[in-house]
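> build me a model from this:
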Amino acid sequence: MKTILFDMYHGIGHTNSSLKLAKLLKSSGYKVVYIGHEQYCSPAIKQGFDFVGHNQDIAPSMKQLELLNKRSMFFENINNLFSDSVIKEARRNLTTFKHIVADIAPDIAIVDEEHTARYFFYKALGIPTISIQTMPEKTPDVNIPPFTSYFCPQEDSVLSRYMVSLLWLRQRIKNCFMYRYYLFKYLGQDSLSITKRLIKESGSSFSQLVSYKSSFKFCVKNTPLLVISATDFDFPRHPKNNVFRIGPLKDIENTINAGSPRFESLCQKLQVLKKSEETFVIFCSLGTITFSYLKKTICFFKKMKKVALMNAKMQFVFSVSEFFEIEQLQPVPKNVTVFSNLPQNDFLQYCDIMITHGGMNSITECIFNEVPMLVYPLSPQWDQPGNSARVVYHGLGLRGKIGRDSPKTILKKINQIKGNLEGYKNNIRQMKKKFEEKNESIEVVNIIESIINSYAN
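Prediction:
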């Protein structure tokens, strides 16, 4: 039995995105193993997949660098520069990582695109790799802007193509600036600089094997890429060699939490209300990784509280994440129910609109549950702005600016969707039909088998 190792980025959403693929491979006779932080791999563990813990980043993460920044950053970095303490720790982490992977002995590793640097470490171990992209494809296309852009392109428009080229130029300048900024800020002790040193020590050339032409970070050249975000949700895109657009691959069963008695009571209440009277339910969640944008998150949910007070006939349900102190919303209006977390996919069947940050998992679940969206991107650095553009492009909902829109503006957009609810739902149903056809396909298993065979040859 061949072993396939999943090395996903440390985020529950990334693990959730891979579950359907992992199940298909397991049912096809492969042994599937996940490696990473136990907290972020918990959905895979609950699904019964083998798991090997590795809770340490090889190079210092941004979180570790920011923690250093809060202390005596300059003097710490001067000390690290002359003592080589950071690179020594990274070497120890890499040695531990190599021992763990050697014990698993995978036939191939499926590596999250946000873990791109690990490709080189698997290569040093002689393990073939496949990249997996949970967001829209991040390499350039003449018709499609970077996924960090809010711009909605137009087909067969010279002006649109010119705008796209400018956006890609801006993204490349931004990427280069940020790499150099962190290089000087941390005196060569940043994650990319340390990774480059480790890769050089492993006998590979970083500059020859990577491309900075990317919506986010960088990508490895000449490595098979599986794009598991929904192909039909993307803008029209040119085909590329070695890129397999297999999405959506979405495990639409709930994989996070069993419903609590309070959650089940709410569902029963909404079920009764929807049968007996005209009840409009709005669900608001900004995803699972709100800790990096906590101030923005708190401010937005306070706005949403005002929106609820302005329209007492609507029922609002907030999922604020474990990092949010619910007491900050006290007193909670009568038409608002607040959870730290809830089984989102299970709950969406009771909702009329979802207000979302625009993560790919949330959008896919809304489409499968036929729920129109109002998208407020939380992070300008990830795919959320580009996803919001795609929601508008396909007529699946509206979007706004999370810091700029007032409670009145938010309510106005909710009422716009409500006023054309059936129109949005019809567009979503058409998209759902395409999703279902792709989601039931086992084409991806054949693709992975052909990639494994090509490496063997």
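
> hey, let's count contacts and neighbours off CA atoms from now on
Noted.

> for the stretch 51-200 of the chain, what spans make up the helices?
Using DSSP state H, counting those that start in this stretch, the helices of the stretch 51-200 of the chain run over residues 62-70, 73-83, 85-104, 118-124, 158-185, 191-201.

> surely Ser229 and Phe244 touch.
No. Using Cα atoms under 8 Å, Ser229 makes no contact with Phe244, being 11.0 Å away.

> the more surrounded of those two?
Neighbour totals were compared for Ser229 and Phe244, and Ser229 leads with 24 against 18 (other Cα atoms under 10 Å).

> assign the more buried one to helix, strand or coil.
Using DSSP: H, G, I helix; E, B strand; the rest coil, the structure places Ser229 in strand.

> Met178 versus that one, what's the distance?
Ser229 sits 27 Å away from Met178, going by Cα to Cα, to the nearest Å.

> could you do Asn80 as well?
Taken as Cα to Cα, the span from Asn80 to Met178 is 21 Å.

> comparing these two, which residue is more hemmed in?
Asn80 (18 against 13).

> how many neighbouring residues does Pro333 have?
Close neighbours of Pro333, defined as other Cα under 10 Å, add up to 14.

> surely it and Met310 touch.
No. Contact between Pro333 and Met310 fails when scored by Cα under 8 Å: they sit 10.4 Å apart.

> please generate a structure for the following sequence too, so the two can be compared:
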Amino acid sequence: MPRYLFLCYHGKGHFNPCFQLARTLQQSHEVLFAGVQFFFKYITSQGFSYYPLKTVPFGLGLEEWMCEQQKRKPVYFHALKDRWNDELYNKREQELTKLLDTFEPDVILLDTHQTTDFIVLYPLLKSRKIRLALVHAMLTSVLTDNFPPVNSLVFPDDQAGITREINLLKQKKRNRLWKQKLRFLGMDDDTIIHRRVRKNKIPGRYIAAQQRFYGLVLDNLQEFIFLPREFDFKEARMYPNQHYVGFQVDYGRSEASNDAYTSVRTKILQRKALHKKLVYCAFGTVPIDDAQIFLSFIDNLIVALNDLNVILLLATSLDTNNIQYSDDIYILPYVPQLDVLQYSDVFITHGGLNSIKEAIDQAVPMLVYPGESVMDPPGNSTRVVYHQLGLRGDMKTDSPEDIHGKLHQLLTDGRFKKNVEALKQVNRSYSIDKAITLLSSLPPIE
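I've put the predicted structure just below:
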């Protein structure tokens, strides 16, 4: 029975997109997920086997963080030594070798956020004839000329904006690497990566000339993108080795529930029966630095709901005891999102791709407030606006009147619902069987 190993970057947003593919493979193959120990309980609760790793990918600037976790002091001295001794690589190589000895996979599906693991794995892939493909849990962070970076708010027709954003990202990367070079006596992340590329004799065909802000861009490997092609900009380039497989939302995913949610759900459905509409708001994990901004936004949102004849269901773990709200507003620390979206009319989201995918799959228009600018929420929100699947706001500057206007438009203008429904139907044409067929015929690593 063929064996598939998923090597995922840490974060539910990287595991969840793989679940539907993994469940389908599991019907006739052995499947194993591997990642940091923190996600052991979550992955096993979804019905998958999990191999906890103690190491992290090298070349991503994690030396000092690892020293802090291991309580090795002074942190700077040990991090400097680790960079020069290739410590993260060596530990990663030992652990991944042990993993491959234990599970003996036929195919490895490697998250594009940890592509430096390909360097570690390459000698093993070649000698053991293990095939490998890349999986994109998110839109690509590779910088492409004349195309908006994924963490930007610019549209494809804004060439000046695109150039500005690309130059800004490249400058940030140069600054980061120069700081590392000075701090660690020449041993910055890129130097560490390319030193190991040479030592492991990675063929040049596998190393792309393109850049990303962190890590390595690989080439000439089959790539599977958990999106329909139609969600991206029409200007996006298509490559023969890239395969869009659709959203692949996993409705077999186990989501925790509780009596509080069950009670609220009953009340909301009763109110919806009286022709009220539900606005569902969830922003994922809000960094503590943004807590006050988010709480101020909640205040503005509650004011904005006046005369809209809606119910608000807000999911947040922040302390909202000081917030005043009416009977048609429900605030819970957690809700099972796949269930809530089935009866939502508008989804206010931070712009995480998995949340957007799930909303589209339930035909729910969105109001996106991009939660952070380092990763993909800004670019995701731009695509929502580009395809008229919803609107975008700015949490820091939107007034109650701004929020009211956007919600009113989403609730009354049928074009948004129609466009989301259309993309939902387009996505239905993507079959996971095609991805599995392609996986079964992956070329060997040479």
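
> and the TM-score between them?
Once superposed, the chains reach a TM-score of 0.86 (TM-score structural alignment, normalised by the length of the second structure), with 437 aligned residues with a Cα RMSD of 3.2 Å.

> including distance to Ile130 of the first structure, could the helices of the stretch 51-200 of the first structure go into CSV?
Output for those, formatted as CSV (distance: least, Cα to Cα, whole Å):
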stretch, distance to Ile130 of the first structure
helix 62-70, 25
helix 73-83, 35
helix 85-104, 16
helix 118-124, 9
helix 158-185, 24
helix 191-201, 18
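
> count the neighbours of Ala160 of the second structure for me.
Counted with other Cα under 10 Å, Ala160 of the second structure comes out at 10.

> one more: Lys277 of the second structure?
Neighbour tally, Lys277 of the second structure, other Cα under 10 Å: 21.

> how far away is the equivalent of it over in the first structure from Pro372 of the first structure?
Under the alignment (TM-score structural alignment), Lys277 of the second structure pairs with Phe280 in the first structure. With the distance defined as Cα to Cα, Phe280 of the first structure ends up 13 Å from Pro372 of the first structure.

> ranges for the strands of the second structure?
Along the second structure, the segments classed as strands by DSSP state E run 3-7, 30-36, 49-53, 107-111, 131-136, 223-225, 242-244, 277-282, 310-315, 329-332, 346-349, 366-368, 390-392.

> ranking those by burial, who's on top?
Of the strands of the second structure, the one with the most neighbours on average (mean count of other Cα atoms under 10 Å) is strand 366-368, at a mean of 29.

> list the contacts of it.
Residues outside strand 366-368 of the second structure that contact it (Cα atoms under 8 Å, 6 or more residues apart in numbering): 346-351, 356, 359, 381, 384, 389-393, 406-407, 410.

> contacts only, for the residue of the second structure most remote from its centre.
Residue farthest from the centre of the second structure, counting by Cα atoms, centre = their mean, is Leu274 at 37.1 Å. Leu274 of the second structure makes no contacts at all, as judged by Cα under 8 Å, 6+ apart.

> how about the one 5 residues further on?
For Val279 of the second structure, the contact set (Cα under 8 Å, 6+ apart) comprises Val310, Ile311, Leu312, Leu313, Ser344, Asp345, Val346, Phe347, Ile348.

> let me know the closest of the residues you listed to Asp290 of the second structure.
Ile348 (16.8 Å; Cα to Cα).

> hang on, that closest one packs against Phe297?
No. Taking contacts as Cα under 8 Å, Ile348 of the second structure lies outside contact range of Phe297: 11.6 Å.

> for the nearest residue in space to Gly186 of the second structure that is not next to it in sequence, give its distance to Asp189 of the second structure.
Closest residue to Gly186 of the second structure apart from its sequence neighbours, by Cα to Cα, 6 or more residues apart in numbering: Gln180 at 7.3 Å. Distance, Gln180 of the second structure to Asp189 of the second structure, using Cα to Cα: 7 Å.

> and those two? Which one has more around it.
Neighbours were tallied for Gln180 of the second structure and for Asp189 using other Cα under 10 Å; the higher tally belongs to Asp189 (23 against 17).

> residue contacts, the more buried one?
Counting by Cα under 8 Å, 6+ apart, Asp189 of the second structure makes contact with Gly59, Leu60, Gly61, Leu177, Gln180, Gly215.
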